[in-house]
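> Sequence first, predicted model second:
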Amino acid sequence: MSTVQPGEPIHAKSKAHFEELVAEHDVVLVDFHADWCGPCKMLEPTIEEIAAESEAAVVKVDIDELQDLARDAGVRSVPTLQFYAHGEEAKRLIGVQDKDDLLAVVAELS
């Protein structure tokens, strides 16, 4: 497990890359998003702050680029935020979320 966090969101390039990132970090926040999604754009600054300020690795998944991954993850609407702890899905939130609520989940899983 990696303890070094990137400090900014990592864009998943493929399903294999995504799986590698989830396995590599203790706590991962996955932001399933789309360029055409207004709420996703509203959430983006919060996601960037979480990446910079928390212990979690933040992974962004464009559902249009990685449709198979989004479908396999059961993503039906965006934004969907999925938390992983030690490689296992731990929590899922849908829609725009408050930064403090997201940080609380990260703290709970750390």
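Good, I have the coordinates.
> alpha carbons only for contacts and neighbour counts from here, please
Noted.
> tell me, what residue is most central in the protein?
Val30 (1.4 Å; CA atoms, centre = their mean).
> Give me the secondary structure label for that one.
Secondary structure assignment for Val30 (DSSP: H, G, I helix; E, B strand; the rest coil): strand.
> this is the comparison structure:
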Amino acid sequence: MQILHASTPDDYAATLAAHPRLLVDYYKDDCPGCRMLDMSLAKFATSDDAAGLVLLKVRLEVLGEDFFRDLGLRQTPTLALYRDGTEAARLAGFQAPGQIARAVGLYLATATADA
């Protein structure tokens, strides 16, 4: 799983447009749940379910509270799943590796798996 970081709203928009299967981790530095989600994502990244996915890390301290509010984010961490640039699901709070894998299987299945 490739990991990218958004440092501007333009980075964020370009990444959404460029990657058909994308996980977005909205987080902030002083959030214990965010650190726990990082550990889950690291474990998930080593699984077969993560093959071909891109993870975009979006930090509140970098893009700002207004950016987060404009997206309708109410808490960190929040993990969003995007398919072809459209949000398919949003998972608020800590997610275990198995929960992430289930959501990816449900919302980001490849075209081959859909057939």
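Now that the structure is in, tell me what you want to look at. Everything quoted here is computed from the prediction, not taken from an experiment.
> which residue lines up with the residue nearest to the centre of the first structure in the second structure?
Aligned counterpart of Val30 of the first structure in the second structure: Val24 (TM-score structural alignment).
> Correct me if wrong: its match contacts Val58.
Yes: contact status for Val24 of the second structure versus Val58: in contact at 7.0 Å, counting by CA atoms under 8 Å.
> picking that back up, show the contacting residues for the match of Val30 of the first structure.
55-58, 79-82 (CA atoms under 8 Å, 6 or more residues apart in numbering).
> Could you do Gly95 of the first structure as well?
Listed by CA under 8 Å, 6+ apart, the contact partners of Gly95 of the first structure are 39, 78-81.
> For Leu21 of the first structure, see how far away it is.
From Gly95 of the first structure over to Leu21 of the first structure the distance is 23 Å, taken as CA to CA, to the nearest Å.
> and what of Val78 of the first structure?
Using CA to CA, one obtains 21 Å as the distance from Val78 of the first structure to Leu21 of the first structure.
> contacts for the longest helix along the second structure?
Identified as the longest helix of the second structure according to DSSP state H is helix 32-45. Contact with helix 32-45 of the second structure is made by 1, 27-28, 50-51, 76-77, 93-98, 100-101, as judged by CA under 8 Å, 6+ apart.
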